[in-house]
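Asker: Okay, sequence plus prediction incoming.
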Amino acid sequence: MRKYSLAFLLVGWTLATAAPVLAEDQPDVDCEKAMTQMEMTYCAEQDFAEADERLNAQYKVTRQAMKDWDGDAMDGLGSAAEALLASQRAWLTFRDAQCAFHGYQARGGTMEPMLIYGCQAELTRQRTQQLKEQTDLMSGN
């Protein structure tokens, strides 16, 4: 029993000390020339992360515009900011489910994560544009 405890302790220590090093390492990948599946998946993930950052920035702008709209609206008409929040939550659920479904083209294969990230990036860019258009309409731009 003691032999197994020592083995588990050594494996745990190895993983614990290696994890921070692995997390810090960023692959040096030129996404314009990605060739391997690992590189293409990494680039798809980076594309999604960038699209998600833009969405979050636009969401903040849209949320503020909806709060401003609410301040100018007549009482009893509901809240644009609350409607935005409900819409965004539903959209996130849709996006993630749709992209998981999209990934089934390569279910269990090394290409599946790349397909999911690509779908998430595309739908996220579309949502960012929708929020921008709604903000422009509500702001009178």
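Answerer: That came through, no problem.

Asker: going forward, measure contacts between C-alpha atoms and count neighbours the same way
Answerer: Will do.

Asker: Which element is encountered next along the chain beyond the helix or strand hosting Ala18?
Answerer: Taking DSSP states H and E as the criterion, Ala18 maps to helix 2-24. Scanning forward in sequence from helix 2-24 by DSSP H and E, the next helix or strand is helix 37-72.

Asker: For Leu84, grab the count of nearby residues.
Answerer: Other residues lying near Leu84 total 17 when counted by other C-alpha atoms under 10 Å.

Asker: hold the first one in mind and look at this next one:
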Amino acid sequence: MRLIGCLITLMAAPAAATGLRFDATPTEICLADVSDGAQSYECIGRAATDCMKQPGGETTVGMGFCLDAELNLWDGKLNGAYQALRADLTAQDAGRGDAAISLSESARDMQRAWIGFRDARCSFEAAQWHGGTGASPAFLGCAMTMTAEQTLYLWSLLHGAR
């Protein structure tokens, strides 16, 4: 995993020097326009795809830059959703009594296990490139998609749309 992290860092940094610009607007507009959680899945990757349409965005370095930028967007949303969910579940736990399994702690355990699964799955995606230049975009695309999907799942828990 450390090698993949180094590759990601090395590949994303030069993209900024090539003039690529990431704009979260396509993803944000898509999320604002959907009324159904299932449709929200169509929003994943919109901003990264637009970013990759710029000159240089089709290169491995450009793809890495764009995918990493949208991954960071979703990671921020994931952290916000997780914190809100934990607060909500902690309040629910307070009214459930000592005999009940803690919803908040169960959510924490689920999230920790999910992080390990995401990282292992995306490392596997990258490994299929056998150390080639596609490994970093493969890892980042996987991590972006899985992080977005987890965010949407947590939002569905917060809003009761399971």
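Answerer: Good, I have the coordinates. Keep in mind it's a predicted model, so treat the numbers as computed, not measured.

Asker: what's the TM between chain one and chain two?
Answerer: Once superposed, chain against chain, the TM-score is 0.75 (TM-score structural alignment, normalised by the length of the first structure); 115 aligned residues with a C-alpha RMSD of 1.9 Å.

Asker: give the contact list for the residue nearest to the spatial centre of the first structure.
Answerer: Nearest residue to the geometric centre of the first structure (C-alpha atoms, centre = their mean): Asp52, 4.9 Å. Counting by C-alpha atoms under 8 Å, 6 or more residues apart in numbering, Asp52 of the first structure touches Ala121, Thr124, Arg125.

Asker: quick one: what's aligned to it in the second structure?
Answerer: When the second structure is aligned by TM-score structural alignment, Asp52 of the first structure is paired with Asp75.

Asker: Could you report the distance from that match to Ala16 of the second structure?
Answerer: To Ala16 of the second structure, Asp75 of the second structure is 20 Å away according to C-alpha to C-alpha, to the nearest Å.

Asker: now swap in Gln92 of the second structure and tell me
Answerer: When Gln92 of the second structure is compared with Ala16 of the second structure (using C-alpha to C-alpha), they lie 45 Å apart.

Asker: Ok, Leu152 of the second structure next?
Answerer: 29 Å.

Asker: So between these two, which is more surrounded?
Answerer: Leu152 (21 against 15).

Asker: Now which residue in the first structure aligns to that one?
Answerer: Residue pairing (TM-score structural alignment): Leu152 of the second structure is matched to Gln129 of the first structure.

Asker: and if you look at Ala138 of the second structure?
Answerer: Match for Ala138 of the second structure (TM-score structural alignment): Leu115.

Asker: Give the burial count for that match, as a bare number.
Answerer: Around Leu115 of the first structure there are 24 residues (other C-alpha under 10 Å).

Asker: For the match of Leu152 of the second structure, which residues are in contact?
Answerer: Taking C-alpha under 8 Å, 6+ apart as the contact definition, Gln129 of the first structure lies against nothing.

Asker: Give me the three-state assignment for it.
Answerer: Under DSSP: H, G, I helix; E, B strand; the rest coil, the three-state class of Gln129 of the first structure is helix.

Asker: Looking at the alignment, what corresponds to Cys99 of the first structure in the second structure?
Answerer: Counting by TM-score structural alignment, Cys99 of the first structure corresponds to Cys122 in the second structure.

Asker: Provide a list of residues in contact with Thr147 of the second structure.
Answerer: Leu71, Trp74, Asp75, Leu78, Arg118.

Asker: Same question for Leu85 of the second structure.
Answerer: For Leu85 of the second structure, the contact set (C-alpha under 8 Å, 6+ apart) comprises Leu154, Leu157, Leu158.
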